[in-house]
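**Q** I'll drop the sequence and a predicted model, then ask my questions.
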Amino acid sequence: MSEQAVRGVHAISRTTRLTASIVACALFMQTLDSTVISTALPAMARAFHADAVGMSVALTSYLISLAAFIPASGWMADRYGTRQVFRAAIAVFTLGSVLCGRADTLGFLVAARVLQGMGGAMMVPVGRLVLLRSVAKTELVAAMAWLTIPALLGPVIGPPLGGLIVTYASWRWIFDINVPIGLLGIALVTWFVHDVREPRPVGLDWRGLVLSGLALAGLMLAVEIGARGLVSLGAALTIGAGALTCAALYGWHARRHPAPLLDLSLMRVPTFAVSVYAGSLFRIGIGAMPFLLPLMLQIGFGDSAARSGMVTFAGSAGALVMKPVATRVIGRLGFRRTLLWNGLIGALTLGACGAFRPAWPLAAIYAVLLIGGFFRSLQFTAFNTIAYADLSRAQMSAATSLYSTLQQVSLTFGVVAGAIALQAAMTLRGHAVPSTGDFGAAFYVVAGFCLLSVPIALALRRDAGASLIG
C-alpha cells in the first residue's frame, strides 16, 4: 500500500471524532461496569454467602439480557430515532446500576443486572449505528479505533478501581460510579447527536423477537445452569432442546418475513460472515478472561482485590496502546493477513496466562498481559470494521443488530466456557477450591477457541476491505 493511502487511513473529520467520543462514553460505562464487577466477584460472593465460581451468574445474567434484547435495537432506532433510543438506553442502564448497588440477595442482583442488560442492549448497538450512518467508509477504520480509545479506559481503570473499592469500601459503590457517567452521557447525546431514523420503518417483527429471544436466552441459560449443576442434566437438556427448537423456528420464520428482526441473509456477504464466524470464536476465548484472571489472582495466588486489580488492568492498557496504531497496521498488512497472524499471537498470549504462577516475577505477568492486550485490541478493530466493508448503508441497521447479538452471545459463552473448564479441572483433580493448575487448564481450553478462529480468516480475499483502507 502506498504512503498516501496509509495517510488516508488516518484522516478523520472533527465531526466524526466528536460522534465517536460520545458513543464511546456509553461504551466506557459498560466496559467499566463489566471489569469492576469481575474484580469484586469474590467479595460479592461472601456478601451473598455464595460460591465464588458460581458468581459467574452475575456476569451471564447481564449478557443473556443483552442477547435477548439486542435484536430489537435496529428497529427501535429506525422507528423512534437514534438520539431518543440512545438517550433512553443510557438512562435504563444507569437505573439498573443504582438497583444493583442496593441488592441484598443474589436474586435481586440478577434481576437488576437483567434491567442493566436491557439498557445495554440498546445503548451500544444504537451507538455504533449512529457512527456507521454518519461517517464515510474511508473513515470507518479510523472511526472504530477512535471510538474504542475512550471506551478502553473502562478496562484500564476498572480493575484497580474495583480492587480499591472492594478492599477499602463496599462493593456496592462499584455500581454507583455509573451514575455520573450516565448523566454526562445523556447530556452529550441531547446536545450533539443527530436524531436519525428511517422515514417509513416497517412494523416490528414481534414473532421474530419472541423466537430469537427465547432461543438465545434459553440456550445460554441451559448451558449456565447445567454447567453449574443448578438443575438436573435432563432439565438442562430439555431447556436447551427448547431453545434449539425456537432457533429452528426463527430460521424458518426469517426466510419468509419481508423484514426479519435478525436478517440471516447477511451471512451470504463473505466479509460479514468471516467476521461473525471467526470473531465469535475469538470472543469466546477472550470473553472468559475477565472472569478467570481476577479469580486466579485472588483465589489461586491469594492476592487482595486491590492487588488483583492492579495486575489485571495491564491487558487493557496494552489494548489502549494499540488503538492509535491500529489503522496504520491494518493499512500496511490488509485485513486478511492482520486477522491471520495477529489472531495466532492473540491465542498464544491468552494461553500463556495459564502458565502464571505465584512465583512468577510481576514484571513477566505484566509483559504477557500488555502484549496480549495489544494484539487482541488490533484483532477486535479488524473484526469490527471488516464486517461492514461490503454492506450498503441500507443494510447497516440490520447488520448492527445481528452482529451485536452474536457478539454478546459469544462473550456470554466465553464466561460460561471458562466456568465449565474451571469446574471440570477441579472435578478431575478432586479439588473443592480451585488451584492455580485448575485455572491454567481453563485458560488453555479457552485459548483453543481463539486458535480455532485463525484458519477462518483464510476465507477472505487478499484485497478484502480495500475500500476501507484506500
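**A** Sure thing, it's come through.
**Q** C-alpha from now on. contacts and neighbour counts both.
**A** Noted.
**Q** Can you classify R461 as helix, strand or coil?
**A** When classified by DSSP: H, G, I helix; E, B strand; the rest coil, R461 comes out as coil.
**Q** and the residue nearest to G437 when sequence neighbours are not counted, what is it in contact with?
**A** Once flanking residues are discounted, G437 sits nearest to G354: 7.9 Å by C-alpha to C-alpha, 6 or more residues apart in numbering. G354 makes contact with G437, F439, G440, A441, A442, F443, Y444 under the criterion C-alpha atoms under 8 Å, 6 or more residues apart in numbering.
**Q** top of these by neighbour count?
**A** F439 (29 neighbours; other C-alpha atoms under 10 Å).
**Q** where does that one land in three-state SS?
**A** helix.
**Q** is it true that it touches L297?
**A** No. Using C-alpha atoms under 8 Å, F439 is not in contact with L297; the gap is 9.7 Å.
**Q** Mind listing what's buried along stretch 6-22?
**A** Across stretch 6-22, burial judged by 16 or more other C-alpha atoms under 10 Å covers V6, G8, V9, H10, I12, T16, R17, L18, T19, A20, S21, I22.
**Q** name the element the fifth one belongs to?
**A** Spelled out, that is I12. In the assignment (DSSP states H and E), I12 maps to no helix and no strand.
**Q** That one: what's it in contact with?
**A** E139, A142, A143 are the contacts of I12 under C-alpha under 8 Å, 6+ apart.
**Q** contacting residues for the first one?
**A** E139 makes contacts with V9, H10, A11, I12, L468, as judged by C-alpha under 8 Å, 6+ apart.
**Q** Equivalent analysis for the last one, please.
**A** By C-alpha under 8 Å, 6+ apart, A143 lies in contact with I12, T16, R17, A20, L131, V135.
**Q** In terms of distance to D78, which of those ranks first?
**A** Of all the contacts of A143, D78 sits closest to L131, with 14.2 Å by C-alpha to C-alpha.
**Q** Settle this for me: L209 is touching A72, isn't it.
**A** Yes. Counting by C-alpha under 8 Å, L209 sits close enough to A72 to count as a contact (6.9 Å).
**Q** Which of those two has more residues huddled nearby?
**A** Set L209 next to A72 and count neighbours by other C-alpha under 10 Å: A72 wins out with 24 against 20.
**Q** structure B:
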Amino acid sequence: MAISRVFLTPLIVACALFMENMDATVIATSLPAMALDMGESPIALKLAMTSYLVSLAIFIPISGWMADRFGARTIFRTAIGVFMLGSILCGLCYTLDQFVAARFIQGVGGAMMVPVGRLVILRTVSKVDLVKALSYLTIPALVGPVIGPPLGGFITTYFHWRWIFFINIPISILGIYLANRFIENLREEQVAPLDWIGFVLSAVGCSGLMFGLASAGRHLVNNDISAICVVVGVLSLSTYVWHAFRTPHPLLNLRLLSIPTLRMNVFGGSLFRIGVGALPFLLPLLFQLGFGLSPFQSGMLTCASAAGAMFVKTITNTVLKRYGFRNVLVYNTLLGAASMAAFGLLAADSPHAMVMALLLIGGCLRSMQFTSLNAIAYADIEQPQMSQATSLTSVAQQLAIGLGVTIGGFALQLSMQLQGHKNLVTADFWPAFLLIAIIAASSLPFALKLRPDAGSEMTGRRR
C-alpha cells in the first residue's frame, strides 16, 4: 500500500503531466514553422500559448469542486479525453484563430487533468512523504521536456508540425486505462455549492486580462479591443476579490493567503514563474530566428534544460532536508534569475557546448525552485483545505506563466520598434532576458519573510 500511495499514484498522474509538458515544449520549438505556415508573425503565436493558459486559469478553480462532487477518477479520465480531442483539433488547424480555439479546448482538459491528479496525491500521501511523492510525480513528467524539443524539431524539420499533436493520442489512451484501474474515485461526502458568481467573475477577469495583453500589437483584434479586454479583466478580478471575502464558499479561497507558506507560493512563486514562463517562448525564437538554427538543432539544445531539471529532482529532498526551504528559496532565487539574464549574453557564434551548459545549469536551478515552491505551499495546509489550496496555487501558476509569455513578446516587440526593424534579430533578445530576470529576482523579499523552520515537517529537518 505504501508503494501504491507514494510511488504508483504519482507515476499515473505523471502520464497527464508528461503530455502537458511535452506538448508545450514541442509547440515552442515549432513556433517559427507554424507562423510561416499560417502567414503570421512568430510573436503573434504567443496567442496560441496564452489561450491555453487562459483556459487553464478559467477552469482550474472548479476542478477541485468537480473532483469533490463527481469523484477524482471520473474527472481525471474525462479531462484526459478532452485534452486528446483538443490535440487532434490542433493538428487539423490552418489559421491562427482556429489554432487559438483548439488550444483553448486543450486547456479545458489540462485544467482538470493535472490539478485533480495532484489533489489525489495530496489526499493519499502523508506530509512526511509529500516531497518524495511530488518528486516521483515530476521525474517522468520531465521526460516530456527532454523528448519534446528534439522530437518536435525533428518532426517539424523533416516531416510536418501537424504530426506533433497526434503523439498525445496513445499517451491519452494509456492514461485513461491506468486511471481507471489504479486511481480511487475519491470524493467528499458533503460538497459546498459551486460559487457561480465567483466562477463568472474569475473567468471574465482571467480571460479578459490575458487575452487583452496577449493580443496587443494587432494580433487577431485591434489595440482598442485589446485595451477594453484588459480593463474589463482588471475590473472583474477586482470585483472577485471583493466577492471572495463576502461569500461563505468562494471559488478561490483568498483567506488562505493569510498562511505565510502558501502566500510565498502564490506571490513570490508567481513572480519567479513569470520569468520562467517566458523562456520556452524566447529561447526557440532566439535559436532559430536569431542564430539561424533549424528546429531540430534548436530542440537538441533546449532539451539540456530539461535534463538538468530531471537530475535535480532526484536530490531536491536531500538538499531541502540539509538547508531548509527558506535558505534554498533565497539563494536559488538569485541564482535562477542570474541564469535567465545570462541568456542575453549569447551570440550566434557562441559555442554550442557553452549554450548547453548554461541551459543545463538553468534547468537545475529552476527545477529546484519549482519543487520547493510546490511543496512549501502545502506545509501548513490542513486536509480539508487541500482542494481549495490546490486550485488557488494552480491558477496563480498558470496566470504567471501566461504573463511571462506575454511580457516576453512585449519586450521583443518594443526592442524591434526602438531599433527600427521589422524582423527579429539577435540584438532584440537581451532586453527581454534582462527584464524577465529582474521580475524573477523580485520574488526574493517573499522568500526572506519565511520562518527559518518553515516546512520542516515535510523534510524531516531538525529545527
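**A** Good, I have the coordinates. Only a predicted model underlies this, so the values are computations on that prediction, with no experimental measurement involved.
**Q** Overlay them and tell me the TM-score.
**A** Put the two chains on top of each other and the TM-score (TM-score structural alignment, normalised by the length of structure 2) is 0.97; 459 aligned residues with a C-alpha RMSD of 1.1 Å.
**Q** circling back to that earlier point, possible to save the contacts of I12 of structure 1 as CSV with secondary structure and distance to V223 of structure 1?
**A** Listed next are the contacts of I12 of structure 1 as CSV, based on DSSP: H, G, I helix; E, B strand; the rest coil; distance: C-alpha to C-alpha, whole Å:
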residue, secondary structure, distance to V223 of structure 1
E139, helix, 40
A142, helix, 37
A143, helix, 36
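**Q** between L209 and A72 of structure 1, what contacts are shared?
**A** In contact with both L209 of structure 1 and A72: L261, using C-alpha under 8 Å, 6+ apart.
**Q** re earlier: closest to P155 of structure 1 among the contacts of G354 of structure 1?
**A** Of all the contacts of G354 of structure 1, P155 of structure 1 sits closest to F443, with 19.4 Å by C-alpha to C-alpha.
**Q** and whatever residue of structure 2 lines up with the closest one, what element?
**A** Aligned by TM-score structural alignment, F443 of structure 1 pairs with F433 of structure 2. Following DSSP H and E, one finds F433 of structure 2 within helix 429-441.
**Q** do I371 of structure 1 as well
**A** Here I371 of structure 1, judged by DSSP H and E, is contained in helix 362-386.
**Q** So what does L256 of structure 2 match up with in structure 1?
**A** Match for L256 of structure 2 (TM-score structural alignment): L266.
**Q** Next up, the contacts around the nearest residue to A437 of structure 2 once chain neighbours are set aside.
**A** Spatial nearest neighbour of A437 of structure 2, excluding adjacent residues (C-alpha to C-alpha, 6+ apart): A337 at 4.7 Å. A337 of structure 2 is in contact with G275, I436, A437, I438, A440, A441, counting by C-alpha under 8 Å, 6+ apart.
**Q** Kindly recompute the last result at 10 Å.
**A** For A337 of structure 2, the contacting residues are 272, 275-276, 362, 365-366, 433-434, 436-443, by C-alpha atoms under 10 Å, 6 or more residues apart in numbering.
**Q** A35 of structure 2 and L45 touch, don't they?
**A** Yes. Counting by C-alpha atoms under 10 Å, L45 is a contact partner of A35 of structure 2 at 6.7 Å.
**Q** what about the two, which has more around it?
**A** L45 (27 against 17).
**Q** Counterpart of the more buried one over in structure 1?
**A** So, by TM-score structural alignment, L45 of structure 2 is matched to M55.
**Q** which SS class is that match?
**A** helix.
**Q** do the same with L230 of structure 1
**A** Per three-state DSSP, L230 of structure 1 ends up coil.
**Q** quick one, helices of the stretch 51-200 of structure 2?
**A** Along the stretch 51-200 of structure 2, the stretches classed as helices by DSSP state H, counting those that start in this stretch are 72-91, 96-124, 130-141, 143-158, 168-182, 196-215.
**Q** anything in contact with each of A35 and L45 of structure 2?
**A** Taking C-alpha under 10 Å, 6+ apart as the contact rule, A35 of structure 2 and L45 both touch L96.
**Q** which element is the counterpart of S410 of structure 1 in structure 2 on?
**A** With TM-score structural alignment as the criterion, S410 of structure 1 lines up with A400 in structure 2. Take DSSP H and E as the rule and A400 of structure 2 turns out to sit in helix 386-419.
**Q** so the helix holding I371 of structure 1 versus helix 140-151, what angle?
**A** Using axes from the mean of the first three to the mean of the last three C-alpha atoms, to 10 degrees, the inter-axis angle of helix 362-386 of structure 1 relative to helix 140-151 is 140 degrees.
**Q** re the thing from before, and after the helix holding F433 of structure 2, which helix or strand comes next?
**A** Defined by DSSP H and E, the subsequent element after helix 429-441 of structure 2 is helix 444-448.
**Q** Where does that next one end up in structure 1?
**A** If you align by TM-score structural alignment, helix 444-448 of structure 2 falls on residues 454-458 of structure 1.
**Q** Look at whichever residue in structure 2 pairs up with the residue nearest to G437 of structure 1 and give its secondary structure.
**A** By TM-score structural alignment, G354 of structure 1 lines up with G344 in structure 2. What three-state DSSP gives for G344 of structure 2 is helix.
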